[in-house]
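>>> can't give you the sequence, but here's the structure:
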């Protein structure tokens, strides 16, 4: 996802994070300075749906104005259609080797 909060705010004449923060506070939504900075400066690590609702309400915009999907960032892997998927045959090119989750090796057979 591409985060476009600054562009959405600029389209509505809001140029500073503090200005947006004040407008949110007028509606009863209080963001800390750190959270507002994270939302304003780039791709936030996480956010709540209610935060998005508040931003959309203050900016009078839709979710698509704030977030833009980028499906091309995850291309579909090409599949070899001439050969069926591996079913666990002995001559299969992919062999699964069990490993312990704690990083230790398995005992010898």
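Yep, it's here. As the structure is a prediction and not an experimental result, all values here were calculated from the model.
>>> drop to CA atoms for contacts and neighbour counts, all remaining ones
Will do.
>>> Neighbours of the residue lying closest to residue 14 once chain neighbours are set aside, how many?
Nearest in space to residue 14, with sequence neighbours left out and distances taken as C-alpha to C-alpha, 6 or more residues apart in numbering, is residue 20 at 6.7 Å. Neighbours of residue 20 under the rule other C-alpha atoms under 10 Å: 19.
>>> What residues of the strand or helix carrying residue 20 count as buried?
Element membership for residue 20, per DSSP states H and E: helix 17-26. Going by neighbour count (16 or more other C-alpha atoms under 10 Å), the buried part of helix 17-26 is 17, 20-21, 23-24.
>>> another one to put next to it:
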């Protein structure tokens, strides 16, 4: 069975709990830990969901915000729905066509 995996990036929420409200504050705090990212790079980390993230940056964020990686990244996995195809179920009965067709109109002659 196929599974669909995903994640939720919660940096902004964790920052708010620790009373760090702007990306500019985070730039300075990262710089103090030897992580030199531009303001636009940090803004993208805060406002978006990164596809890739260095472990150095993740470790620095955890140190700054006094949290664990599990607090910043919430993972999810669920079974993918099985797609139905036209050939998947050959034992099913086809619909009765007579019930689906409209009844023909009957035209009566005027008297």
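Yep, it's here. Since the model is a prediction, treat every value here as computed from it, not as a measurement.
>>> before we move on, back to that, any idea which helix or strand comes after the helix holding residue 20 of structure 1?
helix 33-41.
>>> which residues touch that next one?
Residues from elsewhere that reach helix 33-41 of structure 1 (C-alpha atoms under 8 Å, 6 or more residues apart in numbering): 5-6, 17, 21, 44.
>>> just to revisit the earlier point, structure 2: which residue goes with the residue nearest to residue 14 of structure 1?
Aligned by TM-score structural alignment, residue 20 of structure 1 pairs with residue 26 of structure 2.
>>> can you pull out the helices in structure 2?
11-17, 23-32, 39-47, 55-65, 69-72, 97-100 (DSSP state H).
>>> Take those helices and lay them out in a markdown table including distance to residue 5 of structure 2.
Formatted as a markdown table, those follow (distance: least, C-alpha to C-alpha, whole Å):
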| stretch | distance to residue 5 of structure 2 |
| --- | --- |
| helix 11-17 | 19 |
| helix 23-32 | 29 |
| helix 39-47 | 21 |
| helix 55-65 | 20 |
| helix 69-72 | 15 |
| helix 97-100 | 41 |
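>>> and residue 82 of structure 2, which of those helices is closest to it?
Ranking the helices of structure 2 by proximity to residue 82 of structure 2 (C-alpha to C-alpha) places helix 97-100 first, at 27.5 Å.
>>> start and end residues in structure 1 for the closest one, please.
Counting by TM-score structural alignment, helix 97-100 of structure 2 falls onto no part of structure 1.
>>> next one: that helix to chain centre, how far?
The chain centre lies 43 Å from the centre of helix 97-100 of structure 2; the measure is C-alpha atoms, centre = their mean, to the nearest Å.
>>> Which one of the helices of structure 2 lies nearest to residue 79 of structure 2?
helix 69-72 (21.8 Å).
>>> what sits up against the closest one?
By C-alpha under 8 Å, 6+ apart, the surrounding residues in contact with helix 69-72 of structure 2 are 9-11, 14, 58-59, 62.
>>> Now list the buried members of those.
9-11, 14, 62.
>>> Could you let me know which of those residues ends up closest to residue 35 of structure 2?
Closest approach between these and residue 35 of structure 2, by C-alpha to C-alpha: residue 62, at 12.8 Å.
>>> Pretty sure the closest one sits against residue 55.
No - in this structure, residue 62 of structure 2 is not within contact of residue 55 by C-alpha atoms under 8 Å, at 10.3 Å.
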